[in-house]
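# have a look; sequence and predicted model below, questions after that.
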Amino acid sequence: MPIAFLVAPEGVEQVELTEPWQAAVDAGHTPRLLSTRPGRVQAFDHLDKADTFEIDQVVAEAAPDEYEALVLPGGVANPDFLRMDPDAVSFARGFFQAGKPVAAICHALWLLVEADVVRGRTLTSWPSLQTDIRNAGGTWVDAQVQVCRDGPATLVTSRRPDDLKAFCDAFLTEFATAASG
């Protein structure tokens, strides 16, 4: 089964999409790009427009059981748009309900806060989200990568683009473990 990469129509941090995507491809997975609208998404390099990417599926027409795992790239605007979309929130929550692994980097944790799935979990993110995470019942730590196996779904989180290598290694390990077990 493929891995879902969920992004908003604009605002995803390009490197947080492309590096995990390539890592998934290199590991033999089939990534698919989902968004809230059909067409193309506009990626960013911080605040500057970068490349655009073709959407494979609209999230309103997707279900977690079609995918083996979920990757949530960051960017400041990306998760802010996603957390305002009920279909995106429901889709992300569905992976936790199904016990499927999820990986989120940087600001992507905002979507998981909105989905109410961080409660009781220890995770990391871009530092400015630590109050949001604590207010949602999670425990925030300043770590390059954090793997939380509490509950039925494993959650892999990371802070920033500088942590991408560790993030990719961790989520690929956890996705392989989930697939074999």
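Cool, got the structure.
# use CA for all of it now, contacts and neighbours both
Will do.
# residues contacting residue 101?
68-70, 95, 153-156, 174-175, 178 (Cα atoms under 8 Å, 6 or more residues apart in numbering).
# 10 Å instead, please
68-71, 95, 148-149, 152-156, 171, 174-179 (Cα atoms under 10 Å, 6 or more residues apart in numbering).
# buried ones among those residues?
68-71, 95, 148, 153-156, 171, 174-175, 178 (16 or more other Cα atoms under 10 Å).
# helices or strands up against the one helix or strand residue 15 maps to?
Per DSSP states H and E, residue 15 falls inside helix 14-26. Helices and strands touching helix 14-26, by 3 or more Cα pairs under 10 Å, 6 or more residues apart in numbering; DSSP states H and E, are strand 3-6, strand 31-35, strand 40-45, strand 48-54, strand 69-72, strand 102-105, helix 164-180.
# let's bring in a second model and compare:
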Amino acid sequence: MASPRIEGAKVAVLATNGFEQSELEQPVAALTAAGATVHVIAPKGPEIQGWEHHDKGRSTAVDLELAKAKAGDYDALMLPGGVINPDALRLEKKAIAFIGEFVKAGKPIGAICHGPWTLIDAGGVEGKTMTSWPSLETDLKNAGAKWVDKEVVVDQGLVTSRKPDDIPAFCKKLIEEIAEGRHAAAA
């Protein structure tokens, strides 16, 4: 079966310095190839610094600064990992509010590796079955999630994966969820 097309869909990718290179670049490429318009959004521009595991990677252009971004302009959100990136975003009130708007609206959200950390602060994990990098298991459980160790997990539009090796499965499921559209909004 061919992958769904998501022409006309607008996807926000929220990241900052310290994102894991492959976890941003590969999903952006897959979403774009499926027909979506993708914007990299960050607290500050014009670029953010990526990492390849423990080494500095390439910089990525920021399409829109967070202060100017509106969640209502997007159909879905993608949160790449990297240890530094989500740790820094958790301290950005505007980032947490932006993520929270997607949660409340029931819009598809993809979070990989350490990306789910930001969902804790945005109220997006309670009652959800999800996965992540193993070191987040306790944090996610303490926030009310059911954590499982699987390549990709989907729960009402929330797509999560553990690590860069999971990116192909992550991208496939995220595109499927975007094609499905909104799910039941959070209470």
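Looks like it came in fine. It should be emphasised that the depicted structure is a prediction, and the values quoted were computed from it without experimental measurement.
# got a TM-score for the pair?
Once superposed, chain against chain, the TM-score is 0.94 (TM-score structural alignment, normalised by the length of the first structure); 174 aligned residues with a Cα RMSD of 0.9 Å.
# just put the helices and strands packed on helix 14-26 of the first structure in TSV and tack on distance to residue 131 of the first structure.
Shown next, in TSV, are those (distance: least, Cα to Cα, whole Å):
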stretch	distance to residue 131 of the first structure
strand 3-6	24
strand 31-35	27
strand 40-45	25
strand 48-54	27
strand 69-72	20
strand 102-105	16
helix 164-180	22
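# check contacts around residue 168 of the first structure.
16, 19-24, 103, 145, 156, 158, 174.
# go again using 6 Å as the cut-off
By Cα atoms under 6 Å, 6 or more residues apart in numbering, the residues touching residue 168 of the first structure are residue 20.
# what's the match for it in the second structure?
Matched by TM-score structural alignment, residue 168 of the first structure corresponds to residue 171 in the second structure.
# neighbours around residue 81 of the second structure, how many?
31 (other Cα atoms under 10 Å).
# what is the aligned counterpart of it in the first structure?
With TM-score structural alignment as the criterion, residue 81 of the second structure matches residue 74.
# could you check how far its match is from residue 158 of the first structure?
10 Å (Cα to Cα, to the nearest Å).
# what is in contact with those two at once?
residue 105.
# give me the number of residues near residue 28 of the first structure?
Around residue 28 of the first structure there are 10 residues (other Cα under 10 Å).
# give the equivalent position in the second structure for it.
When the second structure is aligned by TM-score structural alignment, residue 28 of the first structure is paired with residue 35.
# so what's the residue positioned nearest the centre of the second structure up against?
Per Cα atoms, centre = their mean, the C-alpha nearest to the average position across the second structure is that of residue 79, at 2.0 Å. The contact partners of residue 79 of the second structure, by Cα under 6 Å, 6+ apart, come to 13-14, 111, 115.
# cutoff 10 Å now
Residue 79 of the second structure neighbours (Cα under 10 Å, 6+ apart): 12-15, 19, 23-24, 27, 85-86, 99, 109-119, 160.
# surely residue 11 of the second structure touches residue 70?
No. Assessed by Cα atoms under 10 Å, residue 11 of the second structure is found out of contact with residue 70, at 11.6 Å.
# looking at these two, which one has more neighbours?
Legend: neighbour count by other Cα under 10 Å for residue 11 of the second structure and residue 70, higher for residue 11 (24 against 11).
# any idea how far the counterpart of the more buried one in the first structure is from residue 38 of the first structure?
By TM-score structural alignment, residue 11 of the second structure lines up with residue 3 in the first structure. Per Cα to Cα, residue 3 of the first structure is found 18 Å from residue 38 of the first structure.
# leaving out the residues flanking it, which one is nearest to the aligned residue in the second structure for residue 111 of the first structure?
Mapped onto the second structure by TM-score structural alignment, residue 111 of the first structure lines up with residue 118. Leaving out its chain neighbours, the residue that sits closest to residue 118 of the second structure by Cα to Cα, 6 or more residues apart in numbering is residue 90, at 5.4 Å.
# contacting residues for the aligned partner of the one you found in the first structure?
Aligned counterpart of residue 90 of the second structure in the first structure: residue 83 (TM-score structural alignment). By Cα under 10 Å, 6+ apart, residue 83 of the first structure lies in contact with 8, 89-90, 92, 108-115.
# now, these that are in helices?
89-90, 92, 109-114 (DSSP state H).
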